[in-house]
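1. quick one: sequence plus predicted model below, questions after.
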Amino acid sequence: MDQDEIVKRVRAEHPDAVVDIAGADCNFELHIVSEGFAGQGLLQRQKSVLALFKDELKSGALHALTIKAKTPQEKAAEAP
């Protein structure tokens, strides 16, 4: 699975998402900022993103996916 496909799937679910991705082969780290995460807890956010890749995770085509999902307000609050 490549980075472009991962970003495409995330944006299909969260069209407003700003996605930063790092990694290669079958190990990736995603930083996603989307208003769609408002009102969701951390676990719910991660589960919703992981669900987009359940088949690839099950088959091993995608081995590891680290997810950091935030709302735009949470991201802005981190800025110095």
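-> Nice, thanks for sending it over. Numbers count the residues shown, from 1 in each chain.
2. drop to CA atoms for contacts and neighbour counts, all remaining ones
-> Will do.
3. chain neighbours aside, what residue packs nearest to Ala64?
-> Asn27 (4.6 Å; C-alpha to C-alpha, 6 or more residues apart in numbering).
4. neighbours of Gly41, how many?
-> Gly41 has 11 neighbours, counted by other C-alpha atoms under 10 Å.
5. quick check: it vs Ala51, distance?
-> For Gly41, the distance to Ala51 equals 16 Å [C-alpha to C-alpha, to the nearest Å].
6. same question for Gly23.
-> Using C-alpha to C-alpha, Gly23 is found at 19 Å from Ala51.
7. ok, now which ones touch Phe37?
-> By C-alpha atoms under 8 Å, 6 or more residues apart in numbering, the contact set of Phe37 is Arg45, Ala69, Lys70, Thr71.
8. let's bring in a second model and compare:
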Amino acid sequence: MEIEAVAQLIRNGLPGSEVEVTGDGSHFEAVVVSDAFSGLTPIKKQRLVMDTVKAQIASGELHALSIKTLTPEQRLA
């Protein structure tokens, strides 16, 4: 998969989020900033992001995704 394709999947699944993705084609790291994370536990934040790429992980197209989640307030801190 391409880096931008992974980023776009996350953006589509979490509208209004800011997404930065790096990686090597099968292993990716994503930093996602979204209002949707406000008040959620860390595991729920991770699940929200993973749900956006669930089909690609199931098919093997996306092998691994490491995620860092932040609210806009956390990013500014």
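-> That came in fine, so what should we check first? Every value quoted in this text rests on a predicted model; they were computed, and no experiment measured them.
9. with both chains overlaid, what TM-score comes out?
-> Once superposed, chain against chain, the TM-score is 0.88 (TM-score structural alignment, normalised by the length of the second structure); 77 aligned residues with a C-alpha RMSD of 1.2 Å.
10. returning to that earlier point: narrow the contacts of Phe37 of the first structure to those in helices?
-> Arg45 (DSSP state H).
11. how many residues are close by the residue nearest to Ala64 of the first structure?
-> A count of nearby residues for Asn27 of the first structure, using other C-alpha under 10 Å, gives 15.
12. aligned partner of it in the second structure?
-> Superposed on the second structure with TM-score structural alignment, Asn27 of the first structure falls opposite His27.
13. tell me the contacts of that match?
-> Contacts for His27 of the second structure (C-alpha under 8 Å, 6+ apart) come out as Leu62, His63, Ala64, Leu65, Ser66.
14. just the element for the last one, please.
-> Taking DSSP states H and E as the definition, one finds Ser66 of the second structure inside strand 64-70.
15. please identify the buried residues of that strand?
-> Buried residues in strand 64-70 of the second structure, counted by 16 or more other C-alpha atoms under 10 Å: Leu65, Ile67, Thr69, Leu70.
16. now do that strand: everything it contacts.
-> Residues outside strand 64-70 of the second structure that contact it (C-alpha under 8 Å, 6+ apart): 26-34, 37, 42, 45-46, 49, 57.
17. top of those by number of neighbours, please.
-> Busiest of the contacts of strand 64-70 of the second structure [other C-alpha under 10 Å] is Val32, holding 25 neighbours.
18. chain center to stretch 9-18 of the second structure, what's the gap?
-> Remark: stretch 9-18 of the second structure is offset 8 Å from the chain centroid, using C-alpha atoms, centre = their mean, to the nearest Å.
19. quick one: that stretch aligns where in the first structure?
-> Against the first structure, stretch 9-18 of the second structure falls on residues 9-18 (TM-score structural alignment).
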